[in-house]
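J.: Just a sequence and a predicted model for now, questions to come.
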Amino acid sequence: MDSQNPITAEGARAQKPSQKLAQKLYSAAAVRQLDQLVIRQQQVPAIALMKRAGRAAFDCLRSRWPEVSGIQVFCGGGNNGGDGYVIAGLAAQRQIPVSVFVGIPKDRLKGEALEAYGFAEREGATLVTRLDDMPPVDKNTVLVDALLGTGFSGALRAPMDSAIAHVNGAGAPVLSVDLPSGLSADSGFVQTADGVVRADATVTFIGRKAGLFLGRGPAVTGEVVFEDLGAAADIYPQVPALLTRHTGASLQRLPARAADSYKNQFGHVMIVGGDHGFGGAAMMAAEAAARSGSGLISLATRPEHVMASLTRRPEVMAHPVVSGQELEPLLETPDVIAVGPGLGQSPWSEQLLARAGRAKAALVVDADALNILAGGRVLAGFKRDDWVLTPHIGEAARLLGIANADVSADPVAAARRIQEKFSGVVILKGAGTVIAHADGVEVINTGNPGMASGGMGDLLTGVIASLIGQGMELPAAARLGVWLHGEAGNRAAADGQRGLLATDLLPHIRGLVD
């Protein structure tokens, strides 16, 4: 390495992030604060951070695509574009053909970005100002997206919209710098389906941006590679994280069972649901609770579904109920009640929710129970500390009286608002599932697109109810239940995602819960 070169003299240190750091997700504003702490407290000049970022991204590219024979870099302005120019200069130094789309004219670049532009220019990178002048790609070309950074918000403007379309349509692998251009760093929101770069990998710096793991983030980031750029561990407690991300390794698990265990030690779960034509949802929730380890399972459903339940799963104690009055005495014995799978929105449905909502047992509330709750006729103004609400985006929007797009634009804020309105624990389901409770907000990323099929939410309801019945605190049960459900989906999809059925997850849930 040329120690006299103003850019390459400062390389990024390849470091493995700590487990604690890996679980903290930050807003764009918080990451800017972290940047400033590194600059001030560690006395690292801003240009040095840019050099480290460019080096880290270039090393990531070479590691992931070792056969690369050409690189195309698409640069905007600011630090994100500056990182791209560093990458281009490093590629040119190594005699890798590199072309750069200059999205922001040189006379509008400032500070470190302008210095990085000069480095790429001196090293011989080909700089073009028209997308049509970018060379064709071949099978070993890699594209680098350095168009828009964490400061982006609002609608895309020229030439960034055209550049994003060009990158997505090039047919070559894409590495995004810090985050895919067009993605909100805070929420994972995108203005339009085509208005975001679809990356194969994203290398992100200093702090993990929350938007990489929320909303559209998991669908467009590819593999996320984190580089701390030499930031000291003691700067992170100085800046609050937006939320915490859990992985399987960070979750509380159920304790091992003693040799003399008996069924009453592992909870009695009751599933309430299964209106006319919807009996399967309630049965799947009951079976999921059983496969998650519950000692006793009851099902309160329409009389027409009892025989089918006994035939499919005789271990479940199926009770025919035709009214809330008939349900009432059945609510005395369960430790936890899950209400909503296949519940419908009929008068029968409302009666059952009204009774279940006031039972002494802990609750898991899903599906049409949430829609009835949103309607305001049943349990109006009701709050409980010992219930878990599990809405998807549409149900969350109805609970808050807002549009689906408003929930998508900021799922963390939406989950917080639902939790403040209803108390308890809220699980806002998605590719990045947000869990909000009195002590904070968390996210878990697991599962796969094959799980976009009927009945998956019913399984999750049964799993979470089972974990609560086995003694887990509600937030811990929510975390573990979401992870078990998603991981079981991943294992069940080993033979393919299309055609994946909810019941395909059941054997995998059983294998994972221990």
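T.: Sure, I can see it. None of the values given here were measured: they were computed from a predicted structure.

J.: Going by C-alpha atoms from here, please, whenever you check contacts or count neighbours.
T.: Will do.

J.: Show me where the stretch 401-514 of the chain has its helices.
T.: Taking DSSP state H, counting those that start in this stretch as the criterion, the stretch 401-514 of the chain carries its helices at 404-409, 411-422, 456-469, 474-492, 506-513.

J.: Nearest to Phe382, out of those helices?
T.: Among these, the nearest to Phe382 by CA to CA is helix 411-422 (6.7 Å).

J.: Next, the buried residues of the closest one.
T.: Neighbour counts using 16 or more other CA atoms under 10 Å place 411-420, 422 of helix 411-422 among the buried residues.

J.: for the helix or strand where Arg52 lies, packing partners?
T.: Per DSSP states H and E, Arg52 falls inside helix 46-64. Here helix 46-64 touches helix 78-93, helix 111-122, strand 201-205, going by 3 or more CA pairs under 8 Å, 6 or more residues apart in numbering; DSSP states H and E.

J.: Which elements pack onto the longest one?
T.: Looking back up the chat, that one is helix 78-93. With contacts taken as 3+ CA pairs under 8 Å, 6+ apart, helix 78-93 sits against helix 46-64, strand 70-75, strand 98-102, helix 111-122, strand 141-146, strand 174-177.

J.: and these, which is most packed in?
T.: Compared across these, strand 174-177 shows the largest average neighbour count, a mean of 30 (mean count of other CA atoms under 10 Å).

J.: where does it sit relative to the chain's centre, distance-wise?
T.: Here strand 174-177 is found 19 Å from its chain centre; the criterion is CA atoms, centre = their mean, to the nearest Å.

J.: So what touches that strand?
T.: The contact list for strand 174-177 (CA atoms under 8 Å, 6 or more residues apart in numbering) reads 57, 61, 80, 83-84, 142-146, 149, 167, 197-204, 221.

J.: give me the number of residues near Arg257?
T.: Arg257: 11 surrounding residues under other CA atoms under 10 Å.

J.: still on that earlier bit, how big is the angle separating the helix holding Arg52 from helix 78-93?
T.: Taking axes from the mean of the first three to the mean of the last three CA atoms, to 10 degrees, one finds helix 46-64 and helix 78-93 inclined to each other by 60 degrees.

J.: Please compare the first structure with the one that follows:
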Amino acid sequence: MYIYTAEEMKAIDANTVMGNEDKSLELMENAAKSIYQILSDRIAGKKKHKNMLVVCGKGNNGGDGLALARMLGNDGFNVKVLIAATESILSRDAAIELKRLKISNDDILFLHNTEKPKLEEIINESDLIIDAIFGTGFKGEIGEDLWVVIEEINKSKAAVISVDIPSGLDGNTGRASEKAVKADYTIVVDSLKTGNLLGEAADYNGEIIVGDDIGLDKSHAPVDKILLSGKIAGKMKKRKASGHKYDFGNLVVAGGSVGMTGAPLISAKAGLESGCGLSTVLIGKEAYGHCHSPWPEVMIKPYENEEDFDLLIEKASAVVFGPGLGMDEKYDKILLRILKKQLPVVVDADGILRLNRIRDQLILKEQSLILTPHCGEMAKLFRVKTKDVLNNPTYFVKSAVECYNAVVVLKGPCTLVGDKSGLWFFYKPNSGMATGGSGDVLAGIIGGLSAQGYDVLDSAKKGVVIHGSAGNMAKIEKNEWGMCATDIINNIYKGIEPLI
């Protein structure tokens, strides 16, 4: 499934309509039919949701809502419509849909003529509220005149359905206005937009349901942004039945410092769980005595200098560099030595922060580097504020890909995987994954797959899917409050199963 920005979607719409006003109205009707079908098939029932309120804005999102209100009324639901605009400023198509409505004039209210007690009454008596105020073209802040409506919708006990995107979310970044609708379901019209997935969208979407194709001409649409799933990540390779441990790769994890020895151990164990044959933690001699593995299958070896390190990674198939490493400058030279070997290298955590210092010395002839920052680390990499990355994550992923000739995995509620060919969006929000060591697990899985011979992009895509699926399994077993990194590790095998 392809994903579009708000501007790309607007261009697709314009390319489809090409000045044909009837076509524009046809698309609106198709959008409303798609939403209506999902409502009637999966969500709404006349016994449970007899009384419906459709809240419409002035634009085409509001027009979709008005067309939907007509269809619901024809189906026997008690429908009221609240229009958050004056009739004179409705878009052409929204104005036509308003005239087509066959419900009592008493059931069509305009916000500017509706006192707060009446507003509270119609919202409180509704079993289901449809939010069609703003679409994916929204940016900035919602005007204070609409605050009361959104506050009352969010306080209501009714089920809330947002059309295309919850009103108040930026259609590109998912950034939330000071007031934004919190939906139980978001029914996306035709195709996902970046704002459905990024930023704060996960806090407002509820369950996302993507509607049917409404007849848009996408023949010239970009194909560089894709929803990442197990199907897109692809199947695991068949394992050699007669193979021995060296056939399945030797992962080396370079990391750890006093007080932070658990991070590389977590990565090393995750690498083993992903299928690699051997996994070794290389740790500085000063921290070696503090490093005690709970997993006997993970080897631990100390090194004192760069020459020691070189000897210890001679047989490595892939390296994870950075978990728990600390900020000692001596590791800059070690990272350079690793990268010169042209092994697949996953650079995570403290390792990412070193790349700025050695960037001018990097000569990567082929793409063998995988970066796995969260937004804070990405911000430090480019010396910007974290909010800058949150407000434009796709830009910074593309920039990191270009700067470092790398595959880049930007971790978050929607994890982005990028390389020179495009971007993949993995949307499985799970607050239980926001726990110490979760990123170390991901780095270890990706490193373990690279050690087995998967190319760096394949390792990143599969690793993100396996990590997310394992996290969801852990959530089912324990809940989001009780999860920790070892629970994700213990479910890696379940994350792999659908890919076998």
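T.: On my side now, so go ahead. This one's a predicted model, so the numbers in the text were calculated from it and none came from an experiment.

J.: TM-score for the pair, please.
T.: Here the TM-score for the pair of chains, by TM-score structural alignment, normalised by the length of the second structure, is 0.91; 486 aligned residues with a CA RMSD of 2.4 Å.

J.: What angle do strand 141-146 and the helix holding Arg52 of the first structure make with each other?
T.: Put simply, helix 46-64 of the first structure runs at 150 degrees to strand 141-146, going by the same axes, to 10 degrees.

J.: before we move on, back to that, same list, the helices and strands packed on helix 46-64 of the first structure, but as a markdown table with distance to Pro240 of the first structure please.
T.: Formatted as a markdown table, these follow (distance: least, CA to CA, whole Å):
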| stretch | distance to Pro240 of the first structure |
| --- | --- |
| helix 78-93 | 23 |
| helix 111-122 | 27 |
| strand 201-205 | 17 |
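
J.: roughly how far apart are the nearest residue to Asn490 of the first structure once chain neighbours are set aside and His319 of the first structure?
T.: Among residues not flanking Asn490 of the first structure along the chain, Gly447 sits closest, at 5.5 Å (CA to CA, 6 or more residues apart in numbering). According to CA to CA, to the nearest Å, Gly447 of the first structure and His319 of the first structure sit 33 Å apart.

J.: ok, these two, which is more surrounded?
T.: More neighbours surround Gly447 than the other of Gly447 of the first structure and His319, with 23 against 19 (other CA under 10 Å).

J.: can you pull the contacts of the more buried one?
T.: By CA under 8 Å, 6+ apart, the contact set of Gly447 of the first structure is 431, 485-490.

J.: just Ala92 of the first structure next, same as before
T.: Contacts for Ala92 of the first structure were tallied using CA under 8 Å, 6+ apart; they are 98, 120, 123-125.

J.: and if we set it to 10 Å?
T.: Residues counted as contacts of Ala92 of the first structure (CA atoms under 10 Å, 6 or more residues apart in numbering) are 70-71, 86, 98-99, 120-126.

J.: Repeat that for Ile334 of the second structure.
T.: Going by CA under 10 Å, 6+ apart, Ile334 of the second structure touches 254, 305-307, 309-310, 321.

J.: swap in Leu312 of the second structure?
T.: The neighbourhood of Leu312 of the second structure, defined by CA under 10 Å, 6+ apart, consists of 252, 280, 282, 301-303, 306.

J.: from these, which two are the most distant?
T.: Checked with CA to CA, the contacts of Leu312 of the second structure reach their widest spread between Thr280 and Glu306, with 17.0 Å between them.

J.: So if I had to pick from those two, which one is more boxed in?
T.: Under the criterion of other CA under 10 Å, the comparison of Thr280 of the second structure against Glu306 puts Thr280 first, with 26 against 15.

J.: What's the more buried one aligned with over in the first structure?
T.: Using TM-score structural alignment as the criterion, Thr280 of the second structure maps onto Ser298 of the first structure.

J.: swap in Ser267 of the second structure?
T.: Matched by TM-score structural alignment, Ser267 of the second structure corresponds to Ala285 in the first structure.

J.: Could you do Leu53 of the second structure as well?
T.: That one, Leu53 of the second structure, aligns with Gln72 by TM-score structural alignment.

J.: Now do the buried residues in stretch 340-349 of the first structure.
T.: Using 16+ other CA under 10 Å as the test for burial, stretch 340-349 of the first structure gives 340-345, 348-349.

J.: Arrange the helices and strands packed on helix 78-93 of the first structure in JSON lines, one row each, with distance to Arg498 of the first structure as further columns.
T.: Compiled in JSON lines, those are given as follows (distance: least, CA to CA, whole Å):
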{"stretch": "helix 46-64", "distance to Arg498 of the first structure": "28"}
{"stretch": "strand 70-75", "distance to Arg498 of the first structure": "34"}
{"stretch": "strand 98-102", "distance to Arg498 of the first structure": "38"}
{"stretch": "helix 111-122", "distance to Arg498 of the first structure": "45"}
{"stretch": "strand 141-146", "distance to Arg498 of the first structure": "30"}
{"stretch": "strand 174-177", "distance to Arg498 of the first structure": "26"}
